[in-house]
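Q: Prediction below, plus the sequence it came from.
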Amino acid sequence: MSGPGRPQRFLDIDVNAGFDRKVRFSVVVLRKSISPLRSRSMGHHRDVLDDRSATSLFRLCVGIYFIGGFTNALVGLLVPRLRLLLGLSHTHALMVQLAFHSSYLLFALPITAILVRAGYMRGIAAGLSLMAASGLALAVATSTLHYAGVLLALLVLASGVTFLQIAGNIVVPVVEPMARAVPRMTMLQGFNSLGTVLAPLVGARFLLQSASTSTSSLWAALPFVGTATATAVLAIAFISRRNLLRSIGRPRRASAARLSDILSNRRLLAGSAAIFCYVGAEVTIGTLLVEYLTLPTVLALSPVEAGQLVSLYWAGAMIGRFVGARLLVGRSPARLLLAAAAAATLLVLVSVAATGPVGAIALLAVGLCNATMYPVIFALSLPDDMSTAPYASMVLCMAVVGGAIVPFATGVAADAFGLTPSLLLPASCYVVIILFAWLRQRTMPLHVGNPA
């Protein structure tokens, strides 16, 4: 904790104090840079929400974190559905992820500008409204097997998700006191993981059973209609509480010169490359797992059974967050990231070389290795200058476009060399993360300052 005579800085936080410290580090940076915060030593403080309003905001955020995770995992099931019904190549089927994740690159900057101008609550409501409308459009396109319509609806859907990704990640730490923000952010991440676990269990019966039998195609529209309905209800809730954060104020704008400085930061650029590779590998494996598990040389499951088994991949990520939080206590986050990335690389290589249950278990277990990668990479990538944190966060969010490019490139490789050999591409992504973790481990002191 910083002394009474000076403001708290990055170097006053023990980077080895565990995952909760890394989350706390991000919270400190975002709170101090987005809001007009002053040092206590200067006799000023930042207003926070009262308990009742903060609890109301938290409950609303539970909905957006859950629906965001559910939507992401549900979209992944469209790839095997389109391959089964339209006979698409891997390249064309994986354009689903290209359309969905490219929004992070295309829309991150304008969406950040909208959030700065309109505020968090109105921005989140706008994103949810986009998701609800595009969800209905996706339901129609999916049931009628209109391929171009599916891609267009996904692009609009993903623009709404980008609102949630940028605003939802920072709104709670901005308005909450530190002691309450950290556990609530951890719990919100748990609801996001819960959504990714439930989506394959629920969605596989609707999307993949109707693809493998004569069941009406309208059956496939139900998950998206249900998701659109839930999102519309959330949008109405946010609109009705649009003035909840009036006492907090809006985020501050950054000049073009400041943005140029952010983009030239080497640590941020290296972290962006790691985020790009992490999201790309995670989405690729999660998307291709259904087809991999149906291979005669692996488990020879039906599409529905394989789709439901994919929930174990996402459940591994959920469990791994809690396990990783314990493992990070008193240990270097860069070292744990290196170990997780190395384990993920090894498991993917095993799934390429092995057959039967061994290959299936190895690829499903990669989800466990993915668990803490995003928050650790994110925290290790932020510049020391806290005033640049919101826009540095935007740059890191833009790197999520890896979820568009890596799956598409893997699809091209799968069409040329086969599904199993194409998994070497996501394996190489984890090698990039290993390199990033190794470099950060060398440049980051073992103990910096006093634990907060």
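A: Received it, and whenever you're ready, just let me know what you need.

Q: When you work out contacts or count neighbours from here on, use the C-alpha atoms and nothing else.
A: OK.

Q: can you map out the helices along the stretch 151-300 of the chain?
A: In the stretch 151-300 of the chain, the segments counted as helices under DSSP state H, counting those that start in this stretch are 171-175, 178-207, 209-212, 218-240, 256-263, 266-294.

Q: got those helices as a markdown table, with mean neighbour count and distance to residue 124 columns?
A: As requested, those are exported to a markdown table (neighbours: other C-alpha atoms under 10 Å; distance: least, C-alpha to C-alpha, whole Å):
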| stretch | mean neighbour count | distance to residue 124 |
| --- | --- | --- |
| helix 171-175 | 23 | 10 |
| helix 178-207 | 21 | 16 |
| helix 209-212 | 20 | 33 |
| helix 218-240 | 19 | 7 |
| helix 256-263 | 12 | 24 |
| helix 266-294 | 24 | 23 |
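
Q: Let me have those in JSON lines, extended by distance to residue 300.
A: Output for the helices of the stretch 151-300 of the chain, formatted as JSON lines (distance: least, C-alpha to C-alpha, whole Å):
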{"stretch": "helix 171-175", "distance to residue 300": "45"}
{"stretch": "helix 178-207", "distance to residue 300": "16"}
{"stretch": "helix 209-212", "distance to residue 300": "14"}
{"stretch": "helix 218-240", "distance to residue 300": "23"}
{"stretch": "helix 256-263", "distance to residue 300": "47"}
{"stretch": "helix 266-294", "distance to residue 300": "4"}
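
Q: Which among those helices is found nearest to residue 91?
A: Residue 91 lies closest, by C-alpha to C-alpha, to one member of these: helix 266-294, at 11.8 Å.

Q: Against which helices or strands is the closest one packed?
A: helix 51-76, helix 78-86, helix 303-309, helix 356-370, helix 373-381, helix 389-398, helix 402-417, helix 424-443 (3 or more C-alpha pairs under 8 Å, 6 or more residues apart in numbering; DSSP states H and E).

Q: among those, which is nearest residue 252?
A: Taking C-alpha to C-alpha, helix 389-398 is the member of these nearest to residue 252, at 9.3 Å.

Q: okay but residue 373 is in contact with residue 337, surely?
A: Yes - applying C-alpha atoms under 8 Å as the test, residue 373 and residue 337 come out as touching, 6.3 Å apart.

Q: between the helices and strands packed on helix 266-294, which gets nearest to residue 153?
A: helix 51-76 (11.2 Å).

Q: Only the buried residues of the closest one, if you could.
A: Buried positions in helix 51-76, judged by neighbour count with 16 or more other C-alpha atoms under 10 Å: 54, 57-58, 60-76.

Q: ok, structure two:
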Amino acid sequence: MANMAPSTASSAARNAASAALQQEGGAAQSNTSPLVIVTILFFMWGLITSLNDVLIPHLKAIYTLSYVQAMLVQFCFFGAYFIVSLPAGALIRRIGYQKGAVAGLLIAAVGCALFYPASSSGYGLFLFAFFVLASGITVLQVAANPYVTVLGAARTASSRLTLTQAFNSLGTTIGPAVGGLLILSAVGATADVASVRVPYLGLAGALALLALLFWAAKLPQIADSDDVAVAGEGHGSAWAHKHLVLGAIGIFLYVGAEVSIGSFLVNFLGESQIAGLAHADAARYVSIYWGGAMVGRFIGFVVMRAVSPGKTLAFNSLAAIALVLAAVFGQGSVAMWAILAVGLCNSIMFPTIFSMALHGLGKYTGQGSGILCMAIVGGALVPFAQGALADSLGVQLSFLLPAACYTFIFYFGAKYASMYAAR
């Protein structure tokens, strides 16, 4: 009997390991459907966000705005992230991730519907509509990003979030082309603000339908873990984790740089020394900028399974700095394609910074997600600052500001790479 005990224990261990592997495989399979459903959300808010790049030059021409005044669109849109993110985090904790996503979709639908009365009113109501629309998208962001990070192994969270963000980029790629076709080319020489009515009413209907589908969908309930895995850091709140704070700064500067470049692309490509394109023609090239991010995210999904997220982030940020500087100091097709290629470098930045910043927060993951989504306010402030530079120095030189933003992102990636290797 004594000799049989080790054999019995070994057999039991093998059986337990086998059961664990089967359970892990089943969990991976059961997570596929939720990931597909959540990915639809990423696509929709990508499409809606990139439409701003088409509307900004359109509204600038209609209302005879300066660059700073035109950037109030992004100020109101991304300003909503700062105001709404923490309340959104509290809402998600109260009603859950799935119902939170439904609430976000309905709020965004209301924002899109407000474009109809705004088209017969004035610029102020448009700005309010942008704020309401972005408030809904903020709730979606707070719910969906951490949801993706926990639907699978922690070590592949960056890769998984990069994959879903690739479909967000598919939306941002399609958005400018659709907007250019339905909004810019429809008005021709006589700019008419009424051209936004049909596209945005269609978006309102699509978002309302998605809300209904998400309400009926059977998704797993995700709860924040009570564990805090990062050693050597205070655990009183998410703010006590240094990598989260640095990540929030990184999100602020990354979103600011990405949105600034997209916001000024139509005007940049219209400059005589660059390409001299009409707005409707330039809008098609904006899709190339966002399309590069989509392609890069599919590549990043594979690369970051072998290369550390920090090293990948540092490499991409250095490449982005070089390309922006080429656009600032170059001319013609060199400058045009350099700035468009920045989209490829942007590809993995947001999901990588986001997942790195949330790493090991445990029960503070929800709070951390809210903080990171607040940092998206960089998309409001950096374009506004670049607008001031464009009014005073010109559009081309104003792109030095995004180049400076990528410098900090390089620092964050390099710092995280060393920390990651040490753990």
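A: In hand now; what should we look at? Just so it is clear, the structure is predicted and the values come from calculations on it, not from any experiment.

Q: Would you report the TM-score computed for these chains?
A: TM-score for the superposed chains, counting by TM-score structural alignment, normalised by the length of the second structure: 0.85, backed by 398 aligned residues with a C-alpha RMSD of 3.1 Å.

Q: I figured residue 413 of the second structure hits residue 310, correct?
A: Yes - Residue 413 of the second structure lies in contact with residue 310 (C-alpha under 8 Å); the separation is 4.2 Å.

Q: hmm, back to that, nearest to residue 268 of the first structure, out of the helices and strands packed on helix 266-294 of the first structure?
A: Nearest to residue 268 of the first structure, of all these, is helix 373-381, at 4.8 Å by C-alpha to C-alpha.

Q: Need the contact partners of that closest one.
A: Helix 373-381 of the first structure is contacted by residues 19, 22-23, 25-26, 267-272, 274-275, 278, 333-334, 337, 340, 396, 440 when judged by C-alpha atoms under 8 Å, 6 or more residues apart in numbering.

Q: one more time with 7 Å
A: Contacts with helix 373-381 of the first structure, where a contact means C-alpha atoms under 7 Å, 6 or more residues apart in numbering, come from 22, 26, 267, 268, 271, 275, 333, 337.

Q: Can you pull up the most central residue in the second structure?
A: residue 350 (6.0 Å; C-alpha atoms, centre = their mean).

Q: Please tell me how far that residue sits from residue 138 of the second structure.
A: Here residue 350 of the second structure is placed at a distance of 15 Å from residue 138 of the second structure (C-alpha to C-alpha, to the nearest Å).

Q: Serialize the helices and strands packed on helix 266-294 of the first structure to TSV and add fields for distance to residue 154 of the first structure.
A: Output for these, formatted as TSV (distance: least, C-alpha to C-alpha, whole Å):
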stretch	distance to residue 154 of the first structure
helix 51-76	8
helix 78-86	11
helix 303-309	20
helix 356-370	24
helix 373-381	23
helix 389-398	17
helix 402-417	12
helix 424-443	23
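
Q: Please say which position in the second structure residue 311 of the first structure maps to.
A: Under the alignment (TM-score structural alignment), residue 311 of the first structure pairs with residue 287 of the second structure.

Q: for residue 170 of the first structure, same thing?
A: Using TM-score structural alignment, residue 170 of the first structure pairs with residue 146 in the second structure.

Q: Tell me which residues touch that match, please.
A: Listed by C-alpha under 7 Å, 6+ apart, the contact partners of residue 146 of the second structure are residue 369.

Q: ok, it to residue 30 of the second structure distance?
A: Distance from residue 146 of the second structure to residue 30 of the second structure, counting by C-alpha to C-alpha: 18 Å.

Q: mind listing what residue 301 of the first structure touches?
A: For residue 301 of the first structure, the contacting residues are 293, 294, by C-alpha under 7 Å, 6+ apart.

Q: For residue 260 of the first structure, which residues are in contact?
A: Residue 260 of the first structure neighbours (C-alpha under 7 Å, 6+ apart): none.

Q: Revised request: answer the last question for residue 14 of the second structure.
A: Residues in contact with residue 14 of the second structure (C-alpha under 7 Å, 6+ apart): none are found.

Q: quick one: which helix or strand includes it?
A: Residue 14 of the second structure belongs to helix 4-63 when assigned by DSSP states H and E.

Q: roughly how far is that helix from the heart of the chain?
A: How far helix 4-63 of the second structure lies from its chain's middle: 16 Å, per C-alpha atoms, centre = their mean, to the nearest Å.

Q: with the first structure superposed, average distance for the helix or strand following that helix?
A: Later in the chain than helix 4-63 of the second structure, the nearest helix or strand by DSSP H and E is helix 67-70. Superposed on the first structure, helix 67-70 of the second structure shows a mean distance to its aligned partners of 0.5 Å (mean C-alpha distance after the TM-score superposition for the first structure).

Q: so where is helix 67-70 of the second structure in the first structure?
A: The aligned range for helix 67-70 of the second structure in the first structure is 90-93, by TM-score structural alignment.

Q: Check stretch 330-347 of the second structure too.
A: Mapped onto the first structure using TM-score structural alignment, stretch 330-347 of the second structure spans residues 354-371.

Q: The equivalent of residue 101 of the second structure over in the first structure: what's it in contact with?
A: In the first structure, the residue paired with residue 101 of the second structure is residue 124, using TM-score structural alignment. Counting by C-alpha under 7 Å, 6+ apart, residue 124 of the first structure makes contact with 163, 164, 167.

Q: mind redoing it with 8 Å?
A: Residues near residue 124 of the first structure by C-alpha under 8 Å, 6+ apart: 163, 164, 167, 168, 235, 238.

Q: Residue 264 of the second structure too?
A: Counted by C-alpha under 8 Å, 6+ apart, residue 264 of the second structure has contacts 53, 395.

Q: To which residue of the first structure is it aligned?
A: Aligning on TM-score structural alignment places residue 264 of the second structure opposite residue 288 in the first structure.

Q: again with residue 368 of the second structure
A: Match for residue 368 of the second structure (TM-score structural alignment): residue 392.

Q: just to revisit the earlier point, ok, the contacts of residue 124 of the first structure vs residue 303 of the first structure, which is closest?
A: Distances from residue 303 of the first structure to the contacts of residue 124 of the first structure, taken by C-alpha to C-alpha, are shortest for residue 164, at 30.9 Å.

Q: I figured that closest one hits residue 64, correct?
A: Yes - the pair residue 164 of the first structure and residue 64 passes the contact test of C-alpha under 8 Å, sitting 7.1 Å apart.

Q: what about residue 215 of the first structure, how many residues close to it?
A: The tally of other residues near residue 215 of the first structure (other C-alpha atoms under 10 Å) stands at 12.

Q: which residue packs closest to it, ignoring adjacent ones?
A: Leaving out its chain neighbours, the residue that sits closest to residue 215 of the first structure by C-alpha to C-alpha, 6 or more residues apart in numbering is residue 209, at 7.5 Å.
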